[in-house]
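Asks: predicted model, plus sequence, below.
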Amino acid sequence: MNELGGLNRDLGLVIILQLKMKGLYCHLAESNEDVKFVFQDKESVPHVYDHYVKLQVKVCAFSPLNIKLLMELKLQEDFLPIGREVAGVVLEVGPKVSFFKPNDGVVGILPLDCKESGLSNTLLVHEHSLVKKPENVSWVDAAGTICDGLRAYMALHTHTHVSAGTTVLVMEGANPFGTIVIQLAHHRGAKVISTASTVEDKMYLEGLRPTVGIRQPLVARVVNLYDGKVDLVDSCLEETGGLGVNIVIDCGVQLYSKEDEPVAKQHLPHKHDILSLLSVGGHWVTTVENLQLDPPDSQFLFRKAATISFLNEEVWQLSNMHQGKYLHILKDVMEKLSCGTFRPQLDEPIPIYEASVAMEMVQKKQVKKKQVVRL
């Protein structure tokens, strides 16, 4: 009986090891709409060369896959690698590597054209895609914050100039990205307003407090949009004394009338609401890649001298012109995480055998917290 138990344990260990040698990939159907996430055998990591490092992955975090962007860039393949936000230990470095040495803890975002899944046990990564992980930051927090931190910096620093005295509206701030934006904006001295689509989201936002300094709420006002009794424009104008919001960061908007929008978008604000609550010289940072503005909308923006920016964090991967600035942002994200300015909204780490189910939920936007896999 003991021998049989030992055999079962050995067999289980072999299965786990086999899983670790596989990577998670997205298999596209002919319509490119239905996707399946499957494990595929991974080829052994080639010899380390030039500026590349061999990385042992500890934790991998998930973000939705932008299939449309990959198609436009002609990076679409039958099987697309999943899991680009990774944290791990450097095992070996190439002869031209200058930033890292073996046993360094690192974190980074794999390039768009990377052929390997972040759920692989070992990866070959260019050193310019990684930064060092602070010793007091866990692997889970590092991988779960790096991408949302990058997006938050782009929204508040690359596209706009947040500072003390500005007012920032974060739409649906209870999600992982919105949480990081709120913390960064408050850290810079801005007044933060956010919206909530459920009672749970409202309670979460009202309970946000800084870990350092005065324990005042991070969000000055939470506008509840779930009961239809509160007007977003009126609330923002009231909070700003009628001047309007300096910076708006959305997570989607309604482009048409409510009857023409799908149910999933009916809780989002209409684009005219965003334009109406913007201040003179305000900035609207949108995540909507197909945003359409009619001539009256453009005239409205012109009269306010306001601007619209499109938030696409992949621009750093598409052009290496500002590689130094990109790495500086990643380092600053880790520093903010190290000193407690950032507290990511993460779910409990999941084992690798549940990764395909978790990624399906991430792709369908059915999760509220960041999903991370511990290898």
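Replies: Ah, there it is.
Asks: from here on, contacts and neighbour counts on C-alpha atoms
Replies: Noted.
Asks: which parts of this structure are helices?
Replies: 2-20, 67-72, 139-153, 176-187, 199-206, 232-239, 271-277, 295-304, 315-318, 323-338, 355-363 (DSSP state H).
Asks: looking at the ones you listed, which is closest to residue 111?
Replies: With respect to residue 111, and counting by C-alpha to C-alpha, the nearest of these is helix 315-318 at 6.0 Å.
Asks: and the comparison structure, right after this:
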Amino acid sequence: MHAITQHSFGGPEVLELTDVDRPQPLPSEVLVRVRAAGVNPVDAMVRSGAFPLLGEPPFVLGWDISGVVEEVVPGVTRFDVGDEVYGMAFFPRPGNAYAEYVAVPSRQLARKPRALDHAHAAALPLAGLTAWQSVVDAGEVQAGQRVLIHGGGGGVGHLAVQIAKARGAHVIATASGAKYDFVRGLGADEVIDYRTVDFTDAVTDADLVLDTVGGDYGRRSLRALRPGGLLVTVVDRADTELRQAAIEAGRRFAGVTVEPDHVGLQDMAELVDTGKLRPYVEHTLPLTDAAKAHHLIESGRTRGKIVLTV
């Protein structure tokens, strides 16, 4: 089968189309014919060596997939051959998503949302589960709460805005002025242009802040929270000093590392199919253009997601 592999760390040019053996599914797994693979910032960080999550090359990047079940190992009861599925394979271990076929544990997959094609479904798992596990699982956001989401136009942020809104929250998002209309269109009640407005002047009583940006945003966000409010970060999750600062300020802290979760995938699919959640895909490219996709995601200017079609 064809797959995008790399044999050294480096720029996007290290990604190359190669022929590799088709995987053989093990007990508890299904073989999926991949129709689309999502591209995430972590993919580029792993490729470059900045975040050597997979060890030394060679390896196949990617975790987000949407496709069709090709083979079911006896004993697996969740899917049949021909079912359309989507999910996040094996994260943080090798998911091998930039390929024509992937073998995946059945409980890391869910049925693809009916309302989405494969390209849009592949945009959802990693970023969507990150948002879901932050807003719903860690944040337990309830109707009427005030939620501030940093990076509301990004891959995780644009989904978090919609998930929080679907739960009845008053949603405030930071974004550049160029993304103002986009983020308002997602359902945000307020959008703060971080280039011209200090969000700590505009927000002081949030029940939850979700930080997808990092840097000094986490520490500054403590001032935007009400006493007892929760700071959720998907960037500085291991920052013990930030955790301590939150405690000393009378706020709570949660660092979230995304995990495979078929229940979360099923819940998001229901939101999609009821019209409350829609992943935005700015660029759809063929698998052979994986290097171009990485150039785009490293630009930092993408709205929503980038997807490779297979």
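Replies: Here it is on my side, so go on. As the structure is a prediction and not an experimental result, all values here were calculated from the model.
Asks: TM-score of the superposition?
Replies: After superposition, the two chains reach a TM-score of 0.88 (TM-score structural alignment, normalised by the length of the second structure), with 305 aligned residues with a C-alpha RMSD of 2.5 Å.
Asks: excluding its backbone neighbours, what's nearest residue 344 of the first structure?
Replies: Distances taken as C-alpha to C-alpha, 6 or more residues apart in numbering put residue 145 closest to residue 344 of the first structure, at 6.0 Å, once the chain neighbours are dropped.
Asks: quick check: the gap between the alignment partner in the second structure of the one you found and residue 36 of the second structure.
Replies: Alignment note: residue 145 of the first structure maps to residue 124 in the second structure; criterion TM-score structural alignment. Note on residue 124 of the second structure: its distance to residue 36 of the second structure, by C-alpha to C-alpha, to the nearest Å, is 11 Å.
Asks: do the same with residue 42 of the second structure
Replies: 17 Å.
Asks: same deal with residue 291 of the second structure?
Replies: Taking C-alpha to C-alpha, one finds residue 291 of the second structure at 16 Å from residue 36 of the second structure.
Asks: mind checking which of these two has more residues around it?
Replies: A count of neighbours by other C-alpha atoms under 10 Å puts residue 36 above the other of residue 291 of the second structure and residue 36, at 30 against 18.
Asks: counterpart of the more buried one over in the first structure?
Replies: By TM-score structural alignment, residue 36 of the second structure lines up with residue 59.
Asks: once you drop chain neighbours, what's closest to that match?
Replies: Here the residue nearest residue 59 of the first structure, using C-alpha to C-alpha, 6+ apart, is residue 374, at 4.6 Å.
Asks: what is the neighbour count of the one you found?
Replies: 18.
Asks: let me know whether it touches residue 351 as I believe.
Replies: Yes - in this structure residue 374 of the first structure lies within contact range of residue 351 using C-alpha atoms under 8 Å: 5.9 Å.
Asks: contacts only, for the most centrally placed residue in the second structure.
Replies: With distances taken as C-alpha atoms, centre = their mean, the residue of the second structure nearest its centroid is residue 127 (1.0 Å). Counting by C-alpha atoms under 8 Å, 6 or more residues apart in numbering, residue 127 of the second structure touches 40, 155-156, 159.
Asks: which of the residues you listed does the first structure keep?
Replies: Using both residues aligned by TM-score structural alignment, their matches' C-alpha atoms under 8 Å, the first structure keeps these contacts from these: 155-156, 159.
Asks: now the biggest strand by length in the second structure on the first structure. Mean distance?
Replies: Longest strand of the second structure, by residue count under DSSP state E: strand 29-39. Following superposition, strand 29-39 of the second structure is found to deviate from the first structure by 1.2 Å on average (mean C-alpha distance after the TM-score superposition for the first structure).
Asks: just checking, what packs against that strand?
Replies: strand 64-72, strand 101-105, helix 118-122, helix 290-298, strand 305-309 (3 or more C-alpha pairs under 8 Å, 6 or more residues apart in numbering; DSSP states H and E).
Asks: can I get those in CSV with distance to residue 136 of the second structure?
Replies: Output for those, formatted as CSV (distance: least, C-alpha to C-alpha, whole Å):
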stretch, distance to residue 136 of the second structure
strand 64-72, 21
strand 101-105, 24
helix 118-122, 20
helix 290-298, 27
strand 305-309, 21
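Asks: quick revisit: against residue 103 of the second structure, how distant is the match of residue 145 of the first structure?
Replies: Taking C-alpha to C-alpha, one finds residue 124 of the second structure at 19 Å from residue 103 of the second structure.
Asks: between the two, which one's more packed in?
Replies: With neighbours defined as other C-alpha under 10 Å, residue 124 of the second structure and residue 103 compare such that residue 124 has more, 32 against 25.
Asks: what do we get in the first structure for residue 184 of the second structure?
Replies: By TM-score structural alignment, residue 184 of the second structure lines up with residue 206.
Asks: if I look at its match, how far off is residue 269 of the first structure?
Replies: Applying C-alpha to C-alpha to residue 206 of the first structure and residue 269 of the first structure gives a distance of 21 Å.
Asks: do residue 278 of the first structure as well
Replies: Distance from residue 278 of the first structure to residue 269 of the first structure, by C-alpha to C-alpha: 13 Å.
Asks: follow-up on the earlier one: number of nearby residues for the match of residue 184 of the second structure?
Replies: Neighbours around residue 206 of the first structure, by other C-alpha under 10 Å: 17.
Asks: is it true that it touches residue 224?
Replies: No - between residue 206 of the first structure and residue 224 there is no contact under C-alpha under 8 Å: 11.2 Å.
Asks: could you find the closest non-adjacent residue to residue 15 of the second structure?
Replies: Per C-alpha to C-alpha, 6+ apart, closest to residue 15 of the second structure is residue 6, 5.0 Å.
Asks: enumerate every residue touching the one you found.
Replies: 14-16, 47, 57-60.
Asks: which single one of the residues you listed is nearest to residue 24 of the second structure?
Replies: residue 60 (15.7 Å).
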